[in-house]
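Novice: Provided below for reference: sequence and predicted model.
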Amino acid sequence: MDVRLKAFTEALESLSYLTEVDMAALAAHLDKRLIDALDNGKAQKFEYTLELCWKAIKVALKEQEGIDEASPKKVVKAWYLAGHLPEDDYLALLAAIDDRNKLSHIYDAEEFMAIVARLPAYARLMQRVNETLNC
């Protein structure tokens, strides 16, 4: 297994776990600052995992299709055009990349929490991508 694919798989397992934690239940017992820190940690883990995701796709794209793209969106598009992703997952990956890029520049708590709320769906999306990479 390629080192990037292994790192992606391990990061994805961690992100998937974090996105399944019942934050509302924790909020009843923990200080709101700790909940905020956990949400920030989930966002950071998402950024890291998505970075590993597109880089694992890049390696597979080069090995399987002989295509060498450089940017995340071009890599994802080429993987989709090569028939490895359904259109819905392709569009969702583009949205995930946009959200990852926004996280570096968000200063609005409401917008940040909207992205955090999408993280479980993004984790499931990356699990489907991981399955295509492991075939």
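Specialist: Done, it's in. Numbers count the residues shown, from 1 in each chain.
Novice: CA only for contacts and neighbour counts going forward, please
Specialist: OK.
Novice: Work out for me the element the residue most central in space within the chain sits within.
Specialist: Geometric centre of the chain, nearest residue: residue 50, 3.5 Å, by Cα atoms, centre = their mean. Assessed by DSSP states H and E, residue 50 sits inside helix 32-65.
Novice: Residue 119 now?
Specialist: The secondary structure element spanning residue 119 is helix 109-133 (assigned by DSSP H and E).
Novice: For that helix, buried residues please.
Specialist: 112, 115-116, 119-120, 122-123, 125-127, 129-130, 133 (16 or more other Cα atoms under 10 Å).
Novice: hold the first one in mind and look at this next one:
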Amino acid sequence: MEDRLKYKTKQLKKAVNDLGVSLTINTNLMAPEVIDTIKSGQVQKFEVVVDLLWKTLKIFLYEINGIIENSPKKVIKKYFQIEECEYSDYEWLIKMINMRNELSHIYDSEKFEQIHSLLNEAFTVIKRVVKKI
């Protein structure tokens, strides 16, 4: 069974690396249309990472701790309850699920820019959580 966790963790680490690379792009001298496209790609990579992250935590909970949870927020809450992360990271993980949901279900350019401005901070938390898995 742990092969499933290893496989999902490998996928997650690749996606996290891809997100990290995309966040290093310097857009200062680029046209607004190019900047918008890059931001859209960064946000899409963030959405993929958040989805892979909670699903990897779900497998981790089951394979390592025998805990079954199915919704993203319940998985993250249980992950925190078994003392695998600090409260501040727990809050960020919940916030990231909310951010992903907002991006997926409602498009509002102001909300998009607000979420995009938080990607570097979210990325720091993501790396910390992935390191512990």
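Specialist: Cool, the structure landed. Quantities reported herein were computed from a predicted structural model and do not represent experimental measurements.
Novice: rewinding a little: name the helices or strands packed onto the helix holding residue 119 of structure 1?
Specialist: In terms of contact count using 3 or more Cα pairs under 8 Å, 6 or more residues apart in numbering; DSSP states H and E, helix 109-133 of structure 1 is assigned the packing partners helix 3-20, helix 32-65, helix 87-103.
Novice: can you redo the ones you listed as a markdown table with distance to residue 81 of structure 1?
Specialist: Below are these laid out as a markdown table (distance: least, Cα to Cα, whole Å):
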| stretch | distance to residue 81 of structure 1 |
| --- | --- |
| helix 3-20 | 21 |
| helix 32-65 | 11 |
| helix 87-103 | 9 |
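Novice: Of the ones you listed, which is nearest residue 77 of structure 1?
Specialist: Closest of those to residue 77 of structure 1 is helix 87-103, at 7.1 Å (criterion: Cα to Cα).
Novice: which SS class is residue 70 of structure 2?
Specialist: coil (DSSP: H, G, I helix; E, B strand; the rest coil).
Novice: Could you check how many residues crowd around it?
Specialist: Other residues within reach of residue 70 of structure 2 by the criterion other Cα atoms under 10 Å amount to 11.
Novice: Need the distance between the two termini of stretch 94-112 of structure 1.
Specialist: End-to-end distance of stretch 94-112 of structure 1 (Cα to Cα, to the nearest Å): 18 Å.
Novice: can you give me the offset of that stretch from its chain's centre?
Specialist: Once both centres are worked out by Cα atoms, centre = their mean, to the nearest Å, stretch 94-112 of structure 1 turns out to sit 12 Å from its chain's centre.
Novice: now the buried residues of helix 109-133 of structure 1 as JSON lines including distance to residue 72 of structure 1?
Specialist: Listed next are those as JSON lines, based on distance: Cα to Cα, whole Å:
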{"residue": "112", "distance to residue 72 of structure 1": "22"}
{"residue": "115", "distance to residue 72 of structure 1": "19"}
{"residue": "116", "distance to residue 72 of structure 1": "21"}
{"residue": "119", "distance to residue 72 of structure 1": "18"}
{"residue": "120", "distance to residue 72 of structure 1": "21"}
{"residue": "122", "distance to residue 72 of structure 1": "15"}
{"residue": "123", "distance to residue 72 of structure 1": "17"}
{"residue": "125", "distance to residue 72 of structure 1": "16"}
{"residue": "126", "distance to residue 72 of structure 1": "14"}
{"residue": "127", "distance to residue 72 of structure 1": "17"}
{"residue": "129", "distance to residue 72 of structure 1": "14"}
{"residue": "130", "distance to residue 72 of structure 1": "16"}
{"residue": "133", "distance to residue 72 of structure 1": "16"}
